[in-house]
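Visitor: Return atomic coordinates for the entry below.
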Amino acid sequence: MSRPAAAAAAALLVILAAAGGAAAKTTIEPCASADSCAALLGYTLYADMKVSEVAALFGADPAALLAANALDFASPGSANRILPAGLPLRVPTRCACNDGVRKSVSVRYSARPADTLATVADVVFAGLASADQIRNANGLAEVDPDALLDAGETLVIPFPCVCFNSTDNNLPAVYLSYVVRVGDTVESIAASHATTVTDLSNVNAMGSPIVAPGDILAIPLPACASAFPNFASDYGLLVANGTYALTAGNCVECSCGPGDLNLYCTPASLAASCSSMQCPNSSLVLGNVTAQPTSGGCSVSSCSYAGLVNGTIATLLSSGLQATCPGPHQFPPLMEPSTAASHGSFLSPSPAPGPGEAGGAVPGSSDPGRSTSSAGSFSQAGLVQPLHRLIFILSLVFYLHM
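Guide: Below you'll find the predicted structure:
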């Protein structure tokens, strides 16, 4: 990694906590400012759910949730589409600085009958937060995590996330908080997210390339960065490679990849009323590109998005001479989610994870399966038989004085 060793030592704290006899690890980034960054939460559905239900659970916009996963976000009725249990999603969130560490604390959850801290942590939010972390975030008395919560009780749910200046090896990156599943190895996780074992080990300050179910890794995803002025309301927009993001009140959709890491924005068809997207002194509108072959190359003009400024969509006209004329722009393909729900055991192994099991040494070679494969859902009986995991997070001060 290109980060200085001293900065990495100060920024990367791996907190070890007892979890029913097992060790659970989470990467923590200390911070001392009020800024935030775009981040992603890796979430596996515990039951068949509508897109709107998943979005409401995390306080997200349904279209933005679909866009972040390159799922068709513009089709009629997309918010009511039913997603199958076991489907892994990337949920967009803001990673802020809270109590001296990076975390996302914008989600509020209303307890249902039969909910306990353990089921909320391990089932509803799929291990993204521990029972102890939820209890501490809400100032609750230390009680059995299997004790029933009061129905209707509102809880703040803290999620782990990191920013690391939104870069990885000096390149734009969005960080995904990924909960390790049964069958995962560091090698299979790296292969599934187009990164390397070395990069994952460095980002997460891993002493050895070994993971266990329940660990939460920070995974850097290559991204397209915007160059909007700092007075634009969507300043700092980042879009993970192969996905989309909606901005300007859902008037503009921006995509990243697949051919390069240059942000490309076009009008979206989701909003009823949008300001003009025509470039000044031009007939071109946002996303238009014209190319005219000349004796010296190709004269190219384009109208690009320059951010949302005072509620108005800013556009930028650029012209120049290129060696060759560009071909049609390639957009990341929009996929349809699988409609087949798997009702097997919760956190079942991914297909072909490689010869090593989670918690073991990384094998020398394997043909790992994609982590985006659907895992089984948690059975209805599992909702009242929570995983007995108790996470004890060491404080930053105590850790530094060990």
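Visitor: Only C-alpha atoms from now on, for both contacts and neighbour counts.
Guide: OK.
Visitor: Run through who's touching whichever strand or helix holds L89.
Guide: Per DSSP states H and E: L89 is located in strand 88-98. Taking contacts as Cα atoms under 8 Å, 6 or more residues apart in numbering, the residues outside strand 88-98 that touch it are 31-45, 58, 60, 64-65, 68-69, 102-105, 161-163, 176, 372-375.
Visitor: here's the other one to compare against:
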Amino acid sequence: MVPVWLLTVTVAATLLLTTPTESQPEANFKCATESATCRSLTDYTSTNTTTLNEIATLFGVKHFLDLLGANNLPTNTTNTYKVIPNQVIKVPFPCKCFNGTGKSNNLPRYKIQPGDTLSHIAAIRFAGLMKYQQIQTANIKKIPDANNITAGDTILIPLPCSCDKVGGSSVMHYAHLTENGTNIDIIAQKYGTTSQTLLSINGIEDPNKLEAGQVLDVPLPVCNSNVRNTSVDFPLLVPNGTYFYTANDCLKCKCDSAGSSNNSNSMLQCEESGLKPINHWSVCPSAKCSASVLIGNTTSTDSCSRTFCDYVGYTSRNISVVLVTQNTCAVAPSGSGGSDSGASRSILNGSVWIKLLILIHFLLFFVYHL
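Guide: Now for the predicted structure:
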């Protein structure tokens, strides 16, 4: 029979090594352009089995196809799709800049359940994407006392985000929850940015202090787009390996930089979706550059360029397209992609290892006195 003290030590070790610490900084993403709006992404994981529908409801995702596109799931995926415990789902949401930081734009809104506390809502319901103090600040008129909330009340959940360009390039900012065993280099390589960029935009001076569960602002490269600033969907930000339905679902636009050295030479690829339009359109407007050239069609190619019918935006009445010539031999900007030569190779915060050593000594002490 396993001794009780050994079970106690094992449980304590598990909790210490898997539970994010309260010392982690609040996630406040810089957002310099006042009142700018854009689309952003956030990580979400649940400790229990859930469904895409439940996640969409929790975060107020109104358009289910947006959730599918952000995770590059087949368009015929149903809302009952099972999400296993700790599976990472990327959730799209609207972002707005205010007073130098970005927060989700009036979404999500959460109805307080019996037994909820602000701490539980922040850490469990929304996976630690914000601190309970940030929820209180966002609802200060309704929640003057963080220890006194009312079941049935609906409160605003402030997700961190940004609409800023990075290094002069458009990106989609992604609130990423760091995992055990990762580091700045690994994250940068995985998401197509650089270690120095991650350190800079997150204000991290010492990469050795990165902790599991810390929320990082990760700028995801997006495909180049000719969408005009007069279009309803401007800025149309679609990260590599994802797709997005636009123009009232009449068009499907995907970003795929496979075969390119980086996204700077990848154009957004838009085509007719074949779906029934939503909102006020009964039928989809024409999306042709000519009688025989549909949106997405290529009309000519040579060794370093191609001319194709490209999407440039939509209004309440029409979809605009134009013939565009793309340089397919563009040279990648200096220093783009990959990891920085001087970047840290250290793993997560050393405090985790200190806790482990303490537990080992604690265990040896009990064994010695048996």
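Visitor: hmm, back to that, which element follows the strand holding L89 of the first structure toward the C-terminus?
Guide: strand 101-110.
Visitor: Buried residues, stretch 151-167 of the first structure. List them.
Guide: The neighbour-count check on stretch 151-167 of the first structure (16 or more other Cα atoms under 10 Å) flags 155-164, 166-167 as buried.
Visitor: For those residues, give me TSV that also has distance to M277 of the first structure and secondary structure.
Guide: Shown next, in TSV, are these (distance: Cα to Cα, whole Å; DSSP: H, G, I helix; E, B strand; the rest coil):
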residue	distance to M277 of the first structure	secondary structure
L155	41	strand
V156	39	strand
I157	39	strand
P158	38	strand
F159	37	strand
P160	37	strand
C161	34	coil
V162	34	coil
C163	32	coil
F164	34	helix
S166	28	helix
T167	30	strand
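Visitor: could the residues you listed go into CSV alongside distance to P229 of the first structure?
Guide: As requested, those are exported to CSV (distance: Cα to Cα, whole Å):
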residue, distance to P229 of the first structure
L155, 37
V156, 33
I157, 33
P158, 31
F159, 29
P160, 29
C161, 25
V162, 24
C163, 20
F164, 21
S166, 17
T167, 19
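Visitor: can you pull out the helices in the stretch 251-370 of the second structure?
Guide: Counting by DSSP state H, counting those that start in this stretch, residue ranges of the helices within the stretch 251-370 of the second structure are 350-368.
Visitor: Under the alignment, what does D66 of the second structure map to in the first structure?
Guide: Per TM-score structural alignment, the equivalent position to D66 of the second structure in the first structure is A64.
Visitor: on that earlier part again, mark which of the contacts of strand 88-98 of the first structure are part of helices, please.
Guide: Of the positions in the contacts of strand 88-98 of the first structure, 58, 64-65 sit in helices, assigned by DSSP state H.
Visitor: Which of those residues lies at the shortest distance from L316 of the first structure?
Guide: A64 (24.5 Å; Cα to Cα).
Visitor: What's the separation between L270 of the first structure and L83 of the first structure?
Guide: Per Cα to Cα, to the nearest Å, L270 of the first structure is found 21 Å from L83 of the first structure.
Visitor: More neighbours: the two, which one.
Guide: L83 (23 against 18; other Cα atoms under 10 Å).
Visitor: That one against V51, yeah?
Guide: Yes - with contact defined as Cα atoms under 8 Å, L83 of the first structure reaches V51; the gap is 6.6 Å.
Visitor: The nearest residue to T33 of the second structure once chain neighbours are set aside and C161 of the second structure, how far apart?
Guide: Spatial nearest neighbour of T33 of the second structure, chain neighbours left out: C97 (6.5 Å); criterion: Cα to Cα, 6 or more residues apart in numbering. C97 of the second structure sits at a distance of 8 Å from C161 of the second structure (criterion: Cα to Cα).
Visitor: Name the residues contacting each of those two.
Guide: Joint contacts of C97 of the second structure and C161 (Cα under 8 Å, 6+ apart) are 31, 103.
Visitor: now V283 of the second structure, nearest residue through space, not along the chain?
Guide: P277 (6.2 Å).
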